[in-house]
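# Here you go, sequence then predicted model.
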Amino acid sequence: MDMEVVGRAISTLPADDDHPYRTGAWRPQTTEWDAPDLELVAGEIPTDLDGVYLRNTENPVRPSIGRYHPFDGDAMVHLVGFRDGKAFYRNRFVRTDGLRAEEEAGHALWAGISERPSKSLREDGWGARGRMKDASSTDVVVHAGTAITSFYQCGDLYRMDPLTLEDQGKANWHGKFPSEAGVSAHPKVDENTGEMLFFNYGTDAPYMHYGVVDPDNRLVHYVDIELPGPRLPHDMSYTENYAILNDFPLFWDENILRGGGYAARFHPHLPTRIGVIPRRGASHEIRWFEAAPTYVLHWANAYEDGDEIVLDGYFQDNPEPQAPVDASYYERLSRFLSLDNMQTYLHRWRLNLRTGQVSEQRLSDRISEFPMINGRRSGRRHRYTYAATGAPGVFLLDGLVKHDTETGKEEQYRFDDGVFGSETAMAPSVGSAAEDDGYLITLTTDVANDRSECLIFDAANVTVGPIARLRLPERIASGTHSTWAAGANIPNWRTADTMTSALGL
């Protein structure tokens, strides 16, 4: 395999590290690579697979002050590009302000999610919690031809070229970026309109804002969303005409918050509230629908069906798992990270815009999470959801499942023992018409064999396993969120000199 080292980070993690989210499948990667022609281990790369798979990664260079949480890791984006039956790979750290400052200092400057922000050595932190490092290591999307990374508890959006991963600085939105509040983990890009919808949240009233960025990177809509108090929303959804926000009964304990601490508590006596607002609606136009108490980390999709909005996501039967009294810190940490502890099930809410009533339906009895769909169906009626299954007791993804929400049929594929995957993106094949005419792509970390691969599945036939396997230059750290961008939506994708360099031709 032709490959080149283009950069290395200097890690200050301890040589005898035993943290479960910095070792094993979570062992950090410090090398940046260019591999213009990936080694094909098995199968063939489909010639109608055209575009890039991007995955963000919590990949620590420094351990953070105090207790380390996996979400504290520095962002690293992995890219696998496909064109004409060939594939190339590159990975780069996201050059956040926090990463640059800690590189200059040579040590950690901020406390992590599991600590009080007051332990940070710097006061100029980011996030809904304040005084924490904006690692930008949560999600990655492509908007207006640019790859954008985001942070778990609000922050800046960092921009990269989706073909070369060249650093393009922070999102500015022609001077209108909400620098005081930032953007939360999961901005949503509507492939049909080119718009990006987002929200943010914090500890001061009105506690949430909602906004829209147009295809020219202009902030064209931004309104307050009043909540009863500080909340912990993580994701949002949308339809052709509405944005969908939320107020779940899992949120910061306000007594602890007043003392400068942050601890999430579940309040089962309170309902789930789902907010529906016109995509360019005013603050007073939001309508709140009440449903069974739970927490939803990730939504799959939403669409309009007559008088109703159909909303699919992952209902948690146990939003606040309890650890044994004698549990270690690591065991207490993992209880909020493993899918089997939280008991996450694909679920459907129907919000009746005429009557205000809500009906609910469990769509699967299989624990899974991290849903993806064919992006062309986002905000429109969909049939298939592709999700990940989780290894028991830890934050690792051990397989994938395809849900047919019309028939209830499920197809599952489990990775080999000791192999863990990423959020699986759906890549429609060039010229496809059917919803599942395309490919599923994920990156795996094989601890036992000390290697990583890119796997390609036929989206219409998941159970047969990968139709192609590609070897990456080295074993990468476990990670979660990903996206797919078609070549047609990437600047310079078909420019000969750019693709010659990218593919090593």
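Cool, got the structure. Residues are numbered from 1 along each chain as shown.
# C-alpha only now, for contacts and for neighbours.
Will do.
# What are the buried residues along the particular helix or strand that has Arg100 in it?
For Arg100, the host element (DSSP states H and E) is helix 97-105. Using 16 or more other C-alpha atoms under 10 Å as the test for burial, helix 97-105 gives Asp97, Gly98, Leu99, Glu102, Glu103.
# Can you verify my assumption that Ala263 contacts Leu250?
No: using C-alpha atoms under 8 Å, Ala263 is not in contact with Leu250; the gap is 10.1 Å.
# Compare these two and say which is more crowded by neighbours.
Using other C-alpha atoms under 10 Å as the criterion, Ala263 and Leu250 rank with Leu250 on top: 22 against 15.
# one more structure, for comparison:
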Amino acid sequence: MATTTCLLSSARCSAKHPINFKAHDLKTALASVVKPPTQKLKNPSLKVEAVKALKMVSTTILDTMVDFIFQFVDQPMIPSQKNFAPVEEIGELIKVDCFQGNIPEDFPEGVYIRNGSNPLFGGLKLAVSVFGKTDSLWIEGEGMLHALHFKKDEQGKWSFYYKNRYVETDTYKMESKRKKPAFLPIVEGDPLATLAASFFNVLRFGQEYKIMSNTNVFEHGGKHYSTAENYIPQEIDLISLETYGNWNPGRTWSRPLTSHPKKTPGTGELVTVGFEAKKPYCIVGIVSADGKELVHKLDLQLDQCSLFHDVGVTNKYTILVDFMLTLSPERVMKGGSLFKYEREKDARIAVIPRYGDADSIKWFHIEPCVS
């Protein structure tokens, strides 16, 4: 497990005085209390079993500590968020017999698919502890795919079928196996509570937050992907809604990927962007038309960790809008939100030649465009 810097909520910011801490150190220390003398075991199979037993014991100790320190509580949902309440996974294709309106004559057969936030275990949770409270944002539920199939028979009569299924990300599998909430919310909350929650998430799972995959579904290279801003996409099947696994083009992308990549006219390449709250703050990438490799990568060389939610493309240029929404884990330590809108700064638009470098970027300042 990698070294965690700042130990914190998102540990994704270049702190002036970072605390270097190996997340597995405490786990190793806890395990040493019950560590069997594996070095004296001559039978390799016995050594393997001893290591498995050690890992199980240390995991159990950590889980017990978290269950003792933190209590998961249902997070209230305000009226404007009722549309984001979770629904049950039905897992099978259901015929839709009740509908209104008419289908245009030239409408093609096919499937309409979307994903959205659908929290496990009845809804979003907050965590209460001796350190204080941490909250979830309304966007933090696990991704669920919703598919509506349009089929027309030889007489031109339409039939409609619906199916839904969770995007089975790595973290979804972790919590489903446990059959209870496991990841502690860290985006908002009291400073000490956020610090402790981030620490225990890294210690137990190797990362600070869940993979949401609840924002967009897109196609590239003949394959389909579900995605959100906080991780790389997951490949999915449009018919079965099965999740095939994570997609990292060329295995050379080392950060989250925007939820809204765009195909370039003519070449069919995919333009994407990834941001993190540590340098390099923002990277623009170009994926080959077949989706197999990353053919270009550009560091925007920003001086702050801005959120670029969308991408625009033309035949020759990539266009990004920086509306001054920044990410700062340091702000969470002071009891604020991970996100902040920099109202005192002008928004700006970046126009970048398709394969340009940082010096070729043209910035255009505009009035702030987020209220």
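Good, I have the coordinates. Since the structure is predicted, the reported quantities are computational estimates derived from the model, not experimental observations.
# just to revisit the earlier point, can you name the two of the buried residues of helix 97-105 of structure 1 that are farthest apart?
By the measure C-alpha to C-alpha, Asp97 and Glu103 form the most distant pair in the buried residues of helix 97-105 of structure 1, at 9.9 Å.
# returning to what we had before: following element in sequence after the helix holding Arg100 of structure 1, please.
Per DSSP H and E, helix 97-105 of structure 1 leads on to strand 139-143 as the next helix or strand towards the C-terminus.
# Please list the residues outside that next one that contact it.
Applying C-alpha atoms under 8 Å, 6 or more residues apart in numbering, the contact partners of strand 139-143 of structure 1 are 54-56, 147-151, 162, 185-189, 194-196, 215, 481-483, 485.
# Give me the buried subset of those.
54-56, 147-151, 162, 185-189, 194-196, 215, 481-483, 485.
# Mind putting the buried residues of helix 97-105 of structure 1 into CSV with distance to Gly399 of structure 1?
Shown next, in CSV, are those (distance: C-alpha to C-alpha, whole Å):
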residue, distance to Gly399 of structure 1
Asp97, 35
Gly98, 33
Leu99, 32
Glu102, 35
Glu103, 36
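# For the stretch 301-450 of structure 1, which segments count as helices?
Along the stretch 301-450 of structure 1, counting by DSSP state H, counting those that start in this stretch, helices occupy 329-334, 339-342.
# how far out from the middle of the chain is the shortest one?
It stands for helix 339-342 of structure 1. On the basis of C-alpha atoms, centre = their mean, to the nearest Å, helix 339-342 of structure 1 sits 18 Å off its chain's mean C-alpha point.
# Which positions in structure 2 sit opposite that helix in the alignment?
Across structure 2, nothing matches helix 339-342 of structure 1 (TM-score structural alignment).
# how close does Ile349 of structure 2 get to Phe364 of structure 2?
Distance, Ile349 of structure 2 to Phe364 of structure 2, by C-alpha to C-alpha, to the nearest Å: 5 Å.
# so what does the helix or strand containing Ile61 of structure 2 touch, helix or strand wise?
Here Ile61 of structure 2, judged by DSSP H and E, is contained in helix 44-69. Using 3 or more C-alpha pairs under 8 Å, 6 or more residues apart in numbering; DSSP states H and E, the elements in contact with helix 44-69 of structure 2 are helix 24-32, helix 191-205.
# for the first one, which positions count as buried?
The one in question is helix 24-32 of structure 2. Quick answer for helix 24-32 of structure 2 (16+ other C-alpha under 10 Å): His24, Lys27, Leu30, Ala31.
# Could you name the helices and strands sitting against that helix?
Applying 3+ C-alpha pairs under 8 Å, 6+ apart, one finds that helix 24-32 of structure 2 contacts helix 44-69, helix 191-205.
# which residues touch that helix?
For helix 24-32 of structure 2, the surrounding residues in contact (C-alpha under 8 Å, 6+ apart) are Met1, Leu54, Lys55, Val57, Ser58, Thr59, Ile61, Leu62, Leu203.
# how about it, which residues of structure 1 does it hit?
Counting by TM-score structural alignment, helix 24-32 of structure 2 falls onto no part of structure 1.
# Aligned counterpart of Glu168 of structure 2 in structure 1, please.
Superposed on structure 1 with TM-score structural alignment, Glu168 of structure 2 falls opposite Arg95.
# who's in contact with that match?
Asp167.
# May I ask you to confirm that it belongs to a strand?
No: assignment of Arg95 of structure 1 by DSSP: H, G, I helix; E, B strand; the rest coil gives coil, placing it outside any strand.
# List the contacts of the residue nearest the centre of structure 2.
Centroid-nearest residue in structure 2, with C-alpha atoms, centre = their mean: Asn230, separated by 3.2 Å. Taking C-alpha under 8 Å, 6+ apart as the contact definition, Asn230 of structure 2 lies against Ile211, Met212, Pro256, Leu257.
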